[in-house]
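> Sequence first, predicted coordinates after that:
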Amino acid sequence: MLRSIFGKKDKRTVEQLFAPLSGNIIELEHVPDPVFSQKLMGEGIAIEPAEGKLVAPIDGHVIQIFHTKHAIGLRSEIGIELLIHIGLETVGLNGNGFDVLVKEGQKIKAGDPLMTFDLKLIKEKAASTISPIIITNSDIVERIERQEVGSVIKGSTHIANIHTK
C-alpha cells in the first residue's frame, strides 16, 4: 500500500496539445514545403496564424531556441518533443521581426507566452506565414487523435491528443 502511494511516478501516456497560435489549421500534407509536407522531420500539424503571438501548447520545458529566433523546441512533461517553426523560409530573416519571451531550460505551462513576431514582415519577406508544429520524436508516439477544428484560438483550442507507446 505504501508503495502505491509513494512509489508511483507520472505514468501518463497521453498529452493534450493546445493551439499555440490563433488562426486556421492546415494539414501537414498541405504545407508548401516538402520537408514538412513529406513529414521528414516528423508528424504534426500546421497553423496559418491570424496574429503574431505564440504560446506554449503543452506543459513542459523550452529545450531549444534557434539563434535566428524563427523556431522553438519544447519537451512535454511526458517526453514529447515539439518544434514550432514560425512561417516558411523565415530563417533568412536572421531574427528580424521575432521577439522571444522565454529562455532555454525554462519551465512552461500551456498558454504561457513564448514569442511575438511581426506577421506583416513575414508575409512580405518569407515564403509563407504557415507555421508547422512538429513532433520531432515521433518514434515514441503510438497515435495522434486530432480534433476536428478549423479555426483555433491560441492557448485554449484543444487540437490533439498525443498517445505515447
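Nice, thanks for sending it over.
> make it CA atoms for all contacts and neighbour counts henceforth
Noted.
> What lies in contact with the longest helix that the chain contains?
Determined from DSSP state H, the single longest helix within the chain is helix 119-125. With contacts defined as Cα atoms under 8 Å, 6 or more residues apart in numbering, helix 119-125 is touched by 51, 52, 87, 90, 93, 97, 128, 129.
> So for it, what gets flagged as buried?
Neighbour-count burial for helix 119-125, counted by 16 or more other Cα atoms under 10 Å, picks out 119, 122.
> If you count contacts, what does the helix or strand just after that helix end up packed against?
Scanning forward in sequence from helix 119-125 by DSSP states H and E, the next helix or strand is strand 131-135. If you count contacts as 3 or more Cα pairs under 8 Å, 6 or more residues apart in numbering; DSSP states H and E, strand 131-135 packs onto strand 44-49, strand 81-85.
> which stretches of this structure form strands?
Applying DSSP state E to the chain gives strands spanning 14-18, 23-26, 44-49, 53-55, 60-65, 71-76, 81-85, 98-100, 107-108, 113-117, 131-135, 141-146, 151-152, 158-164.
> With distance to residue 4 added, can I get these in JSON lines?
What follows is the strands of the chain, written out as JSON lines (distance: least, Cα to Cα, whole Å):
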{"stretch": "strand 14-18", "distance to residue 4": "21"}
{"stretch": "strand 23-26", "distance to residue 4": "42"}
{"stretch": "strand 44-49", "distance to residue 4": "36"}
{"stretch": "strand 53-55", "distance to residue 4": "36"}
{"stretch": "strand 60-65", "distance to residue 4": "25"}
{"stretch": "strand 71-76", "distance to residue 4": "24"}
{"stretch": "strand 81-85", "distance to residue 4": "29"}
{"stretch": "strand 98-100", "distance to residue 4": "42"}
{"stretch": "strand 107-108", "distance to residue 4": "28"}
{"stretch": "strand 113-117", "distance to residue 4": "37"}
{"stretch": "strand 131-135", "distance to residue 4": "32"}
{"stretch": "strand 141-146", "distance to residue 4": "27"}
{"stretch": "strand 151-152", "distance to residue 4": "40"}
{"stretch": "strand 158-164", "distance to residue 4": "23"}
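> Included below, for side-by-side comparison, is a second structure:
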Amino acid sequence: MFGGLFKKKDNKMILGAPVKGKAVPLSEVNDPTFAEEMLGKGMAVIPAEGKIYAPADGEIGMVFDTLHAVSLVSEEGTEILIHVGLDTVKMNGEGFTGHVKAGDKVKKGDLLLEVDLDKVKAAGYDTITPMLVCNTMDYASVEGVTGKEVEAGDDAVIIEK
C-alpha cells in the first residue's frame, strides 16, 4: 500500500538515527528554531562520532555549501533536514567532508557527511545534531524516540500517515 518505510498494517514510517550518540528531544536543543519546532518535529542526537548517515531511502535535496546540513526526501515524500551542530555554518565547511550531492539517490545507512567533532568543539560550537521532518503537517503524528543511546540507524522518529 505505502511500500518502503511505511508498514502496510499500521501506516507508520520509522526514520533511523543519523548518527551514533545520545538521542534527546528537540526541546533540549539550545536554539529556538529547533527547540520550538519552527522547521518541523523530530529529535536530536548529541553525537559520539562524526559520521552522519541517511535515515531513510530517498534522494538528496540539498547539501549546504558549508557542509553543516543536508536535506533529503524519502521515497515516501518525507522532507528530512539533518543539521550538524549549532551555528556551524560559520565554520565555512572547515572540519566537514561531504559524501553526497543534490540529486544523489541514497539508501538508509549510506554515509552522507563526516565532521571532526573535536574541531567543532574547539571552534566553540555545540555538536548537537537535530533531525527534522520539515513537512510535519502532512502527517497525523511525528514523534522522536529519545532518552537513550542510539547507534546510527536505530529507530529515531516514528511518523504516522
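Structure's in. What do you need? Bear in mind the structure is a predicted one, so any value in this text is a computation, not a measurement.
> in the second structure, what residues pair with the longest helix of the first structure?
Aligned using TM-score structural alignment, helix 119-125 of the first structure spans residues 117-123 in the second structure.
> Please compute how far the matching stretch lies from its chain's middle.
Chain-centre distance of stretch 117-123 of the second structure: 20 Å, with Cα atoms, centre = their mean, to the nearest Å.
> Now tabulate the helices and strands packed on strand 131-135 of the first structure in JSON lines and tack on distance to residue 145 of the first structure.
Shown next, in JSON lines, are these (distance: least, Cα to Cα, whole Å):
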{"stretch": "strand 44-49", "distance to residue 145 of the first structure": "11"}
{"stretch": "strand 81-85", "distance to residue 145 of the first structure": "16"}
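> Pick the most buried one from those.
Counting by mean count of other Cα atoms under 10 Å, strand 44-49 has the highest mean neighbour count of these, with a mean of 24.
> so where in the second structure does it end up aligned?
Aligned by TM-score structural alignment, strand 44-49 of the first structure corresponds to residues 42-47 of the second structure.
> and the spatially closest residue to residue 153 of the second structure that is not a sequence neighbour, what does it touch?
Leaving out its chain neighbours, the residue that sits closest to residue 153 of the second structure by Cα to Cα, 6 or more residues apart in numbering is residue 16, at 4.0 Å. Residue 16 of the second structure sits next to 54, 55, 56, 108, 152, 153, 154, 155, 156, 157 when contact means Cα under 8 Å, 6+ apart.
> What lines up with residue 81 of the second structure in the first structure?
Per TM-score structural alignment, residue 81 of the second structure is aligned with residue 83.
> related to what we said a few turns ago, next, the mean deviation of the longest helix of the first structure compared to the second structure.
Following the fit onto the second structure, the mean deviation recorded for helix 119-125 of the first structure is 0.8 Å by mean Cα distance after the TM-score superposition for the first structure.
> Can you give me every residue that contacts residue 63 of the first structure?
If a contact means Cα under 8 Å, 6+ apart, then residue 63 of the first structure has 72, 73, 74, 75, 104, 105, 106 as its contacts.
> re the thing from before, select, out of the strands of the first structure, the one closest to residue 8 of the first structure.
Taking Cα to Cα, strand 14-18 is the member of these nearest to residue 8 of the first structure, at 16.8 Å.
> what's the spacing between that closest one and its chain's center?
11 Å.
> Likewise for stretch 14-33 of the second structure?
8 Å.
> With stretch 119-133 of the first structure instead?
16 Å.
> Now do the end-to-end distance for it.
17 Å (Cα to Cα, to the nearest Å).
> do the same with stretch 101-121 of the first structure
Stretch 101-121 of the first structure: ends 19 Å apart by Cα to Cα.
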